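Colleague: Have a look at this fold, sequence not included:
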């Protein structure tokens, strides 16, 4: 694996983030014979999960194995991947200068930002420790694995009803626990109609044994047995080190602010594309990979047109 210090600048493309979106974009660029480097901090959002589900032909693959395969494929086509943090990114002429944590500066003509997002959970004792295992958020990622179990829904986000109804498809034993969000009359009617329980006594802690959730402790000390909990996290896009790019952000329906793009991933900053959870919080692994592939193709096409225009001007 090559380090950034040995690469000849500028690269055709620098990919920031080496999850499904970033690696898929890098493979597309490398297969188009572009010089491409992936810089990844090594902290994928889905690391706590046992497996990636609803991913065609790879259902159940461990997140680390998926990343390892993706890195091998990038290398197969001549791309490079390094494990490093990005500390700063800036526009430099008609390209970009990205500073890594060790001070190395990597220059590139185009950027693909696929840094993902961080799940911000309600501050309930015992909740975060089981995130990705017996505390889940996505019925399509984890639902089959928790089917028919007693499921508890923590109502800490206005979208809790959406989660409750989707998990009700997977289990007949679903109970909503209010935690900062009170159901509207319409939501109460929906829960009642679908046979979903409602507990409004307040959540004080999550009970667990042998590394797995066993129940929800209420404010009065009572414990309601549950083996699975679901909660809507608030996703914070990982863009703190990219402020120098001047990305435009807007509120997402899921209640967070994310960088805006067009349908192909192009941002409002010329030369910068985004893909995956950094701009689409609801995207699963397959959708993130597809977005990365699309962004990689768009970047290559943009470079082709720029190179063609330069060649015509030089005639």
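Modeller: Arrived safely. All of these numbers come straight from a predicted model, not from anything done at the bench.

Colleague: okay, CA-based contacts and neighbour counts for the rest of this
Modeller: Noted.

Colleague: count of neighbours near residue 261?
Modeller: 20 (other Cα atoms under 10 Å).

Colleague: Can you tell me the SS state at it?
Modeller: Here residue 261 is recorded as coil under DSSP: H, G, I helix; E, B strand; the rest coil.

Colleague: any idea how far it lies from residue 284?
Modeller: Distance, residue 261 to residue 284, using Cα to Cα, to the nearest Å: 18 Å.

Colleague: Same check on residue 56?
Modeller: According to Cα to Cα, residue 56 and residue 284 sit 12 Å apart.

Colleague: For these two, work out which one has more neighbours and name it.
Modeller: Shown here are residue 56 and residue 284; by other Cα under 10 Å, residue 284 has more neighbours (20 against 8).

Colleague: OK, contacts around the more buried one?
Modeller: residue 141 (Cα atoms under 8 Å, 6 or more residues apart in numbering).

Colleague: could you pull out the helices for this structure?
Modeller: Using DSSP state H, the helices of the chain run over residues 20-31, 63-76, 139-142, 160-168, 185-193, 285-313.

Colleague: Put together CSV for those helices, with mean neighbour count and distance to residue 41 on each row.
Modeller: Below are the helices of the chain laid out as CSV (neighbours: other Cα atoms under 10 Å; distance: least, Cα to Cα, whole Å):
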stretch, mean neighbour count, distance to residue 41
helix 20-31, 29, 12
helix 63-76, 17, 12
helix 139-142, 19, 23
helix 160-168, 20, 31
helix 185-193, 13, 41
helix 285-313, 18, 18
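
Colleague: Take this one as well and set it beside the first:
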């Protein structure tokens, strides 16, 4: 018995409706490819009030960028579906089956996964609640808005010294909290001192918040160091679960800051028919890089589909000729 799908098979099913997924979908629908985007509706940057560094849209709310993108795709005939994808699998020689939590099934000739990543950072009271507001990680995303404020860099790994030195570009008042990280080397302490970065030892036990804003960092011995914003270097873990059964490879990021799906610059995973884009393939990608990676993946997806279209057409023509039609 043949499978029952929610709609006719499409050229590409895109799982994830962030900027990379929408960037890919827009490129594909303009190439007259049939596309379904399935989006769970929980973008990583939803807590942030504004998105920065996106040319011509600097300062736009992240959810507004997504709304505009969805409108553009629908305008070309693309379909956007709300739902959480539970599984993906092959469904015959030339199709993938994508199943949502509601039990709906979609079929596509190609699969593009743009499910993003999860930020993993210390379990310190007050930290998670302020994430994306005055607890941040990216200086290029938030540095201008936090310029000249009293900043605290929470050490979470070997990159902490470099983080503190980089954030010194945006403020002359930067404190590095060692927390549970190793002591800086003598050379690192000299660099920090030369740039006027204070180093504070002791475990951080709480981020103090009053009137919906950070006021300081509490240490294990009770001292509270006044701060206005906290910089943390999380581990970035790509959301790769859906791909695990398809044979893709997950690798450590070269900087040791997380794990991501191994893929070519085009987003091709090496598994026939399977592409990735955005943070699932590059945990350091910002909003513009993510959108651009979706466009790149779409172009190579289209080329791959074109080759298959031509091969099928030639096969059909030869079959017809041999039958004397």
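Modeller: Here it is on my side, so go on. All figures in this text were calculated on a predicted structure; none of them were measured in a lab.

Colleague: Could you point out which of the helices of the first structure sits nearest residue 213 of the first structure?
Modeller: Counting by Cα to Cα, residue 213 of the first structure lies closest to helix 139-142 out of these; the figure is 15.1 Å.

Colleague: residue range for that closest one in the second structure?
Modeller: Using TM-score structural alignment, helix 139-142 of the first structure corresponds to residues 139-142 of the second structure.

Colleague: next one: that stretch to chain centre, how far?
Modeller: Distance, stretch centre to chain centre, for stretch 139-142 of the second structure: 16 Å (Cα atoms, centre = their mean, to the nearest Å).

Colleague: likewise stretch 244-259 of the first structure?
Modeller: For stretch 244-259 of the first structure - counting by Cα atoms, centre = their mean - the centre lies 14 Å from the chain centre.

Colleague: measure it end to end?
Modeller: 13 Å.

Colleague: What of stretch 219-239 of the first structure?
Modeller: By Cα to Cα, the extent of stretch 219-239 of the first structure from end to end equals 37 Å.

Colleague: What segments of the stretch 101-250 of the first structure are strands?
Modeller: Taking DSSP state E, counting those that start in this stretch, the strands of the stretch 101-250 of the first structure run over residues 105-113, 117-120, 135-136, 151-155, 174-178, 197-199, 203-209, 212-218, 223-225, 228-231, 234-237, 249-251.

Colleague: Could you point out which of those strands sits nearest residue 299 of the first structure?
Modeller: Between residue 299 of the first structure and the strands of the stretch 101-250 of the first structure, the shortest gap by Cα to Cα is with strand 105-113, which sits at 7.1 Å.

Colleague: Where in the second structure does that closest one fall?
Modeller: Under TM-score structural alignment, the match for strand 105-113 of the first structure in the second structure covers residues 105-113.

Colleague: Relative to the whole chain's centre, how far out is that stretch?
Modeller: 20 Å.

Colleague: Check how far that stretch sits from its aligned residues in the first structure, on average.
Modeller: Stretch 105-113 of the second structure differs from its equivalent in the first structure by a mean of 0.8 Å after superposition (mean Cα distance after the TM-score superposition for the first structure).

Colleague: Can you tell me what sits against that stretch?
Modeller: By Cα under 8 Å, 6+ apart, the residues outside stretch 105-113 of the second structure that reach it are 4-16, 21, 91, 94-99, 273-277, 280, 301.

Colleague: do that again at 7 Å, thanks
Modeller: Stretch 105-113 of the second structure is contacted from outside by 5-7, 9-16, 94-99, 273-277, using Cα atoms under 7 Å, 6 or more residues apart in numbering.

Colleague: Identify each buried residue in that stretch, please.
Modeller: 105, 106, 107, 108, 109, 110, 111, 112, 113 (16 or more other Cα atoms under 10 Å).

Colleague: likewise stretch 257-272 of the second structure?
Modeller: Using 16+ other Cα under 10 Å as the test for burial, stretch 257-272 of the second structure gives 257, 258, 259, 260, 261, 262, 263, 266, 267, 268, 269.

Colleague: Fine by me, we can end here.
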